[in-house]
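[1] Got a predicted model here, sequence first, then my questions.
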Amino acid sequence: MKKNKIAVAVALCMAAVLTACGGTAKTETTKAAGAETTKAGAETTKAAGETTKAGAESSAAGGKLVMVTNAEFPPYEYHDNNDIVGIDADIAKAIADKMGMELEIQDMAFDSLIPAVQSGKADFTAAGMTVNEDRKKNVDFTDTYAQAAQVIIVKDGSEIKAPADLDGKKIGVQTGTTGDIYAGDIKDGNIQRFNKGMEAVMALTQGKVDAVVIDREPAKVFVKENAGLKILDEAFTEEEYAIAVKKGNTELLEKMNAAIKELKDSGELQKIVDKYITAK
């Protein structure tokens, strides 16, 4: 009986020891698993952070820039078969190359350009766009890359000799352009708006308007291609062109300004302009 009691006591002690060992093992396993899981989670979070950082760096160094323009404004932008070419297109391509990015150009109505940039549909617009205070309220402009002027196209023999003679006349302009904006100041002016600059010029040749207010460089092209038209010696306004980006996008603005400076300093920008502006 005593032997049995001893045997039972030994058995109980062994069970207690095994239970205690089992509990310790379970605790150690849980502790180890938790620590490894936490460590793995931390590594995953760190890796995700590195991925995000890498993505941001990749976006800054590569990827695609979307430009919107109105390709009805030679020599700054126009269609050559299926391609959009011109001064702005070449400058934008040169800027994208310096930023290590691919350029995509989309064509749309001029008055849709700034809204496209504001909404994020496009990264920037380059469209022979004049820098003015109204536009500065909606977008940020790069450093200027061209000096320009609004001029007046009339028929040979027209009684219109200077900007002051536009009072009370029918004036053709391209919708949303600087010419459209400034023509609104003409006293008693009857402003006729067209989607394309060429349409305004055609209206002039057909006698539907008395004059067209438009940028100097495309005006040279239109006059060269349409006999019987001329540009008045006195400019309507003087202005500057720049690229517009979404307001507050300082990173893109600074990179584009740096690229524009390089293009100016190297003489490449002037070579682009000289390539397209041949009409005198």
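    Good, I have the coordinates. Numbers count the residues shown, from 1 in each chain.
[2] make it CA atoms for all contacts and neighbour counts henceforth
    OK.
[3] Leaving out sequence neighbours, find the closest residue to E234.
    Leaving aside its chain neighbours, E234 sits nearest to A162 (6.2 Å; criterion: C-alpha to C-alpha, 6 or more residues apart in numbering).
[4] and the gap between the one you found and A211?
    Applying C-alpha to C-alpha, to the nearest Å, the value for A162 to A211 is 11 Å.
[5] Which of those two has more residues huddled nearby?
    More crowded of A162 and A211, by other C-alpha atoms under 10 Å: A211, with 26 against 14.
[6] let's bring in a second one:
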Amino acid sequence: MNKLLKVGTAALLAATMVGCSSAPADDSTSEDSEVITIGVSPDYAPYESLTTDNELVGFDIDMAAWFEDYLTEEEGVTYSLEFKQMSFDNIITQIQGDQIDIGISGFTYDEEREVEWSDPYIKTAQVAVVPNGSSIASVDDLVGKKLAAQTGATGEIAANEVEGAEVSSVQNVQDIFTGLAANQYDAAIVDLGVAKQYVSSGNFTMIDGYLLDEENYVIAKKGNTEIIEKINKCIEAFIASDDYQTLCDEYDLLPLE
């Protein structure tokens, strides 16, 4: 079955904001159904963002819909993967507090994050984006500059490793680029996929060179290996499917080799 035909169900998933699956089920919940709640920060196109109709869209959203179909078929249980919107830096806190089951929001590996990590599902990198006409042409030119990065993201780590840089941590990526356009910062340090989205607007340029070479993962509470094993099965099947390359092409993301 071509599960890509069913990723339109992502809109229905995104519209439903419910509590953690670990909460007691009410009488309306079937014994043959299972809910997995997902923390997502919808300011990170092309991974996840909101349309003008407040609908969640993006690669991660479509991937979760694919996972839902796969688990339902493989386990004979009706799965519902449901999203809860929050700031990126709050997702891990919500996982640790059992308010959500997993986080899918363009996460890249950081050994200091106390979570369980899935297998990777996308290649990526941390790169620098500057306003058009900037004199910054390479990573070396970032020394001593004003840099902006998302709070809690590995881009923040990469920015702080630039010699003499003045780093501003900003919660929302959209605010980063608003500030960059207003020349509040010299450069933004963001995920490669995100950088491509903003460069496509025609207002920004991505400079040559990577600050960090990375991959994207799903995260869960430390010790919750059961759900990570389930997600890893989904990732393995997803990557082996034709839908994986189709979605990578659609969202201009780099597939794993």
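    The structure has been received and is ready for your questions. The structure displayed is predicted, hence computed values, not measured ones.
[7] Roughly how far does the spatially most central residue of structure 1 sit from L253 of structure 1?
    Nearest to the mean C-alpha position of structure 1, counting by C-alpha atoms, centre = their mean, stands F124 at 0.8 Å. F124 of structure 1 sits 10 Å away from L253 of structure 1, going by C-alpha to C-alpha.
[8] what do you get for I231 of structure 1?
    Going from I231 of structure 1 to L253 of structure 1 by C-alpha to C-alpha gives 35 Å.
[9] do D80 of structure 1 as well
    29 Å.
[10] what sits against the residue nearest to E234 of structure 1?
    By C-alpha atoms under 8 Å, 6 or more residues apart in numbering, the contact list for A162 of structure 1 reads L232, D233, E234.
[11] export these to CSV and tack on distance to T142 of structure 1 and neighbour count?
    Compiled in CSV, these are given as follows (distance: C-alpha to C-alpha, whole Å; neighbours: other C-alpha atoms under 10 Å):
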residue, distance to T142 of structure 1, neighbour count
L232, 30, 16
D233, 30, 12
E234, 28, 12
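[12] If you map those onto structure 2, which are still there?
    Here is what carries over to structure 2 from those, by both residues aligned by TM-score structural alignment, their matches' C-alpha atoms under 8 Å: L232, D233, E234.
[13] what's next to whichever strand in structure 1 runs longest, contact-wise?
    Longest strand in structure 1, counting residues (DSSP state E): strand 146-155. The contact list for strand 146-155 of structure 1, computed with C-alpha under 8 Å, 6+ apart, reads 160, 163, 178-179, 204-205, 210-217, 219, 223, 228-232, 234-242.
[14] cool, stretch 65-76 of structure 1 as well?
    77-79, 84-89, 92, 96, 101-110, 113, 116, 122-128, 196-198, 217-218, 221, 276-277.
[15] Do I have it right that T125 of structure 1 meets I114?
    Yes: T125 of structure 1 is within contact range of I114, at 7.2 Å (criterion: C-alpha atoms under 8 Å).
[16] Find the residues that touch each one of these two.
    Residues touching both T125 of structure 1 and I114 by C-alpha under 8 Å, 6+ apart: A244.
[17] More neighbours: the two, which one.
    A side-by-side neighbour count of T125 of structure 1 and I114, using other C-alpha under 10 Å, places T125 first with 28 against 21.
[18] Could you give the residue range in structure 2 aligned to stretch 192-204 of structure 1?
    Across structure 2, the stretch matching stretch 192-204 of structure 1 (TM-score structural alignment) is residues 168-180.
[19] One more: stretch 176-183 of structure 1?
    On structure 2, the counterpart of stretch 176-183 of structure 1 by TM-score structural alignment is residues 152-159.
[20] Run through the strands of structure 1 in chain order.
    Going by DSSP E, structure 1 shows strands at 64-69, 72-73, 77-80, 83-85, 102-107, 124-125, 139-141, 146-155, 170-174, 190-194, 211-215, 229-231, 237-241, 244-246.
[21] Matching I228 of structure 2 against structure 1, which residue comes up?
    Here I228 of structure 2 is matched to L253 in structure 1, going by TM-score structural alignment.
[22] distance of the closest residue to that match other than its chain neighbours from E133 of structure 1?
    Leaving aside its sequence neighbours, L253 of structure 1 sits nearest to T142 (C-alpha to C-alpha, 6+ apart; 6.1 Å). T142 of structure 1 is 14 Å from E133 of structure 1, where distance means C-alpha to C-alpha.
[23] if you count what's nearby, which of those two comes out ahead?
    Taking neighbours as other C-alpha under 10 Å, T142 of structure 1 and E133 compare with T142 leading, 20 against 8.
[24] any idea how far G63 of structure 1 is from the more buried one?
    T142 of structure 1 is 21 Å from G63 of structure 1, where distance means C-alpha to C-alpha.
[25] Equivalent analysis for V209 of structure 1, please.
    According to C-alpha to C-alpha, V209 of structure 1 and G63 of structure 1 sit 46 Å apart.
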